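Everything below, folded, please.
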Amino acid sequence: MTQHAHAHAHQHSHGHAHHGHGQDADFDWDALAVHLEREAEVQAPAVTAAARWLGGLLDGVPVRRVLDVGSGPGVIAGLLADGFPDAEVVAVDQSAALLERARTRSAGRVGTHRADLPEDFGTLGGAELVWSGNAIHHLGDQQAALTALGATLRPGGVLAVAERGLPARYLPRDLGLGRPGLQARLDAAHEETFTAMRESAPGSVAVVEDWPALLAAAGLVPAGSRTFLVDRPAPLDPATREFLHVQLARRREQFAGLLDADDRAALDALLDRDAPAGILNRPDAFYLAALTVHTARAAGSGH
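I've put the predicted structure just below:
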């Protein structure tokens, strides 16, 4: 996937697909990797539950190879390796730097494959399970991308696409800073920038984002969608707070032109590392999100 690591990091940092700027010496891959690792670790219980569900869908299909397409630094690839211990699990990403992190953190349990997508779809090889988390929406032609991923499935294999779900909630509606409803306004700003990202993606094709229908149009048999909850109640642990601090800083930077002065001031207060009302210290900060996984099966499974 060309061009979207920087956009991904600054637009929504939702999931773990990161491509583009792979050869950009000025891009801070270490900072991005740490942020992506924290995000994936926050989501880990939901991904582990999703992997168990996928194992049930693949019951009777010997899973020899698993691809994580848009793997970033490989946290989710490692969780898939836990869920499918007898399979070769391969992290696929454009960034050599992030793939190196994946190799290091997995201690040899996860293989890596560098690919520029969509150009390199044909180099991925076959697999019984292909996972793609929040990566497809960065490609201009989402239908063509799903069709290409479907073509990598071996008979009976499953393509699992984690897209959209529900945006994370981590602040009270009235947080005592500025007008109530800051999080909803951040969501609205995100939708505006997300739409602009989709429209500007190379080869962008507008489609109704009905993921089961798109999977069916890719020549696969839809096998169901399920949503997995990420529920970290207050008071939050320090690692999740640090993740949210970076997330809010990115939103402060990206959405500055879409927010009024009061909302920008509220974000500045949330980002104050020493203030009791800051995200690093306030007792009411929580993290609640929903990861939705859409699946479809290749022919030949006997299901």
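
contacts and neighbour counts: CA atoms only from here.
OK.

Which element, helix or strand, includes Pro85?
Using DSSP states H and E, Pro85 sits in no helix or strand.

again, but for Ser13
Going by DSSP H and E, Ser13 is not in any helix or strand.

now Ala50
Going by DSSP H and E, Ala50 is in helix 29-57.

buried set for stretch 233-250?
Within stretch 233-250, the residues that count as buried by 16 or more other CA atoms under 10 Å are Leu236, Thr240, Arg241, Glu242, Phe243, Leu244, His245, Gln247, Leu248, Ala249, Arg250.

Please provide the structure for the following sequence as well, for comparison with the first:
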Amino acid sequence: MSTHQQHSHSHGHSHSHGHSHGHVPAADFDWDALAAHLELEADLRADAVIEAGRWLLGLYGQGGQGGQGTVRRVLDVGSGPGVIAGLLAEVFPTAEVVAVDQSAALLERARTRTGGRLGTRQADLPAEFDKLGEADLIWSGNAIHHLGDQQAALTSLAGVLRPGGLLAVAERGLPARFLPRDFGLGRAGFQARMDAAHEDGFSTMRAELPDSTAEIEDWPAMLGRAGLTPTGTRTFLVDHPAPLAGPVRGYLRTRLARLHDQLAEQLDAEDRATLEALLDEHAPTGILHRPDAFYLSAMTVHTARRD
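A predicted model of the protein is given here:
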């Protein structure tokens, strides 16, 4: 089963995934709806990903491996529908870029959206990391935390790198904000309370994963234990000010609907009413119509090199 299917993964999460902490039979899962949501979320982060990719290109050159032409093969592990892989292909135009995911449906979406320009590889993660083939650069955006033993996953990925190759892990960052602290509905601080409830759900999700292993999430230290040399961490801003375009509002409504499904029972009556007002498609208080809605987040990328 895909990590995307199990947890409704979204690239570049910080904790902005709509993790759905239940399990849905594959035959009943709406892959098209998930793919569309993931694509829009990744599109929101496109500028930040391009900036991160250019930073990685510079890091690769600093490793004595030459310029961009020497990056021959790039893997996006946990790629979903391939938006990030497509952006990496823009930064590394001479490289073979391969989208890797457990979901055949999402990989087919990746092939379609890029006209077959991307390579794709369906793989059971983490069991088939060793079947991915060697790479000069591996990008993994908010996929490692879907695997029970995060340290073992990093060690496996490190083993796929060619000498001088880079592993870039985009994990955590900052939770997205899309409304003022006080936006005129209910008690101020609504998003902070939603974040706290979501963090509890995230911990539950991690605990229920196969081979779940508790880990202090010091990503540079974990990369070091994987046998790599840390080469720096940077955070990239994702900033879409108000007023938002319609598709971004639609993305936020979908995300709020998923949070309602996950958290409604944990919220008090006032916060539940606030969430439902934001979901109202017709009311001016709804996220589809509010003039004060924005989208602000931060994507943190941790890197390390194989010597």
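
between the buried residues of stretch 233-250 of the first structure, which is nearest Leu58 of the first structure?
Using CA to CA, Thr240 comes nearest to Leu58 of the first structure of these, at 32.6 Å.

residue ranges of the strands in the stretch 201-307 of the second structure, please?
Here the stretch 201-307 of the second structure has its strands, by DSSP state E, counting those that start in this stretch, at 229-240, 295-305.

what span of the second structure lines up against the helix holding Ala50 of the first structure?
Mapped onto the second structure using TM-score structural alignment, helix 29-57 of the first structure spans residues 31-59.

and the matching stretch, how far from the chain's centre?
Chain-centre distance of stretch 31-59 of the second structure: 8 Å, with CA atoms, centre = their mean, to the nearest Å.

what's the span of that stretch, first residue to last?
This stretch, stretch 31-59 of the second structure, spans 36 Å end to end (CA to CA, to the nearest Å).

In that stretch, which residues are buried?
So, applying 16+ other CA under 10 Å, buried residues of stretch 31-59 of the second structure: 31, 34-35, 37-50, 52-54, 56-57, 59.

what's the answer for stretch 202-218 of the second structure, then?
Phe202, Met205, Arg206.

Which ones among the residues you listed map onto helices?
Those of these mapping onto helices are Phe202, Met205, Arg206, per DSSP state H.

Which member of these is positioned nearest Leu275 of the second structure?
Nearest member of those to Leu275 of the second structure, counting by CA to CA, is Phe202, at 19.6 Å.

quick one: the closest one from His17 of the second structure, how far?
For Phe202 of the second structure relative to His17 of the second structure (CA to CA), the value is 10 Å.

Repeat that for Ile138 of the second structure.
Note on Ile138 of the second structure: its distance to His17 of the second structure, by CA to CA, is 21 Å.

quick one: the strands in the stretch 1-150 of the first structure?
Counting by DSSP E, counting those that start in this stretch, the strands of the stretch 1-150 of the first structure are 65-69, 88-93, 110-114, 127-133.

Including distance to Thr227 of the first structure and mean neighbour count, could those go into JSON lines?
Below are these laid out as JSON lines (distance: least, CA to CA, whole Å; neighbours: other CA atoms under 10 Å):
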{"stretch": "strand 65-69", "distance to Thr227 of the first structure": "19", "mean neighbour count": "27"}
{"stretch": "strand 88-93", "distance to Thr227 of the first structure": "23", "mean neighbour count": "26"}
{"stretch": "strand 110-114", "distance to Thr227 of the first structure": "26", "mean neighbour count": "20"}
{"stretch": "strand 127-133", "distance to Thr227 of the first structure": "13", "mean neighbour count": "25"}
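
right, and those strands - which one's nearest Phe255 of the first structure?
strand 127-133 (23.7 Å).

now for the closest one, which elements pack on it?
strand 65-69, strand 153-162 (3 or more CA pairs under 8 Å, 6 or more residues apart in numbering; DSSP states H and E).

In CSV, list those along with distance to Asp272 of the first structure.
Listed next are these as CSV, based on distance: least, CA to CA, whole Å:
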stretch, distance to Asp272 of the first structure
strand 65-69, 36
strand 153-162, 33
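
and of the ones you listed, who's closest to Ala97 of the first structure?
strand 65-69 (15.6 Å).

what's the mean deviation for that closest one versus the second structure?
For strand 65-69 of the first structure, the mean deviation from the second structure after alignment is 0.2 Å (mean CA distance after the TM-score superposition for the first structure).

Measure how that strand sits relative to strand 110-114, angle-wise.
50 degrees (axes from the mean of the first three to the mean of the last three CA atoms, to 10 degrees).

relative orientation of strand 65-69 of the first structure and strand 127-133 in degrees?
Using the same axes, to 10 degrees, strand 65-69 of the first structure lies at 20 degrees relative to strand 127-133.

contacting residues around strand 65-69 of the first structure?
17, 76-77, 80, 87-93, 126-133, 135 (CA atoms under 8 Å, 6 or more residues apart in numbering).

Would you check the span in the first structure matched by stretch 287-303 of the second structure?
Counting by TM-score structural alignment, stretch 287-303 of the second structure corresponds to 279-295 in the first structure.

and that stretch, how far apart are its ends?
End to end - CA to CA - stretch 279-295 of the first structure spans 36 Å.

With stretch 263-278 of the first structure instead?
OK, stretch 263-278 of the first structure end separation, CA to CA: 14 Å.

ok, the counterpart of Asn134 of the first structure in the second structure to Val301 of the second structure distance?
Aligned by TM-score structural alignment, Asn134 of the first structure pairs with Asn142 of the second structure. Distance from Asn142 of the second structure to Val301 of the second structure, counting by CA to CA: 10 Å.

repeat for Ser203 of the second structure
Distance from Ser203 of the second structure to Val301 of the second structure, by CA to CA: 21 Å.

And for Gly164 of the second structure?
Gly164 of the second structure is 18 Å from Val301 of the second structure, by CA to CA.
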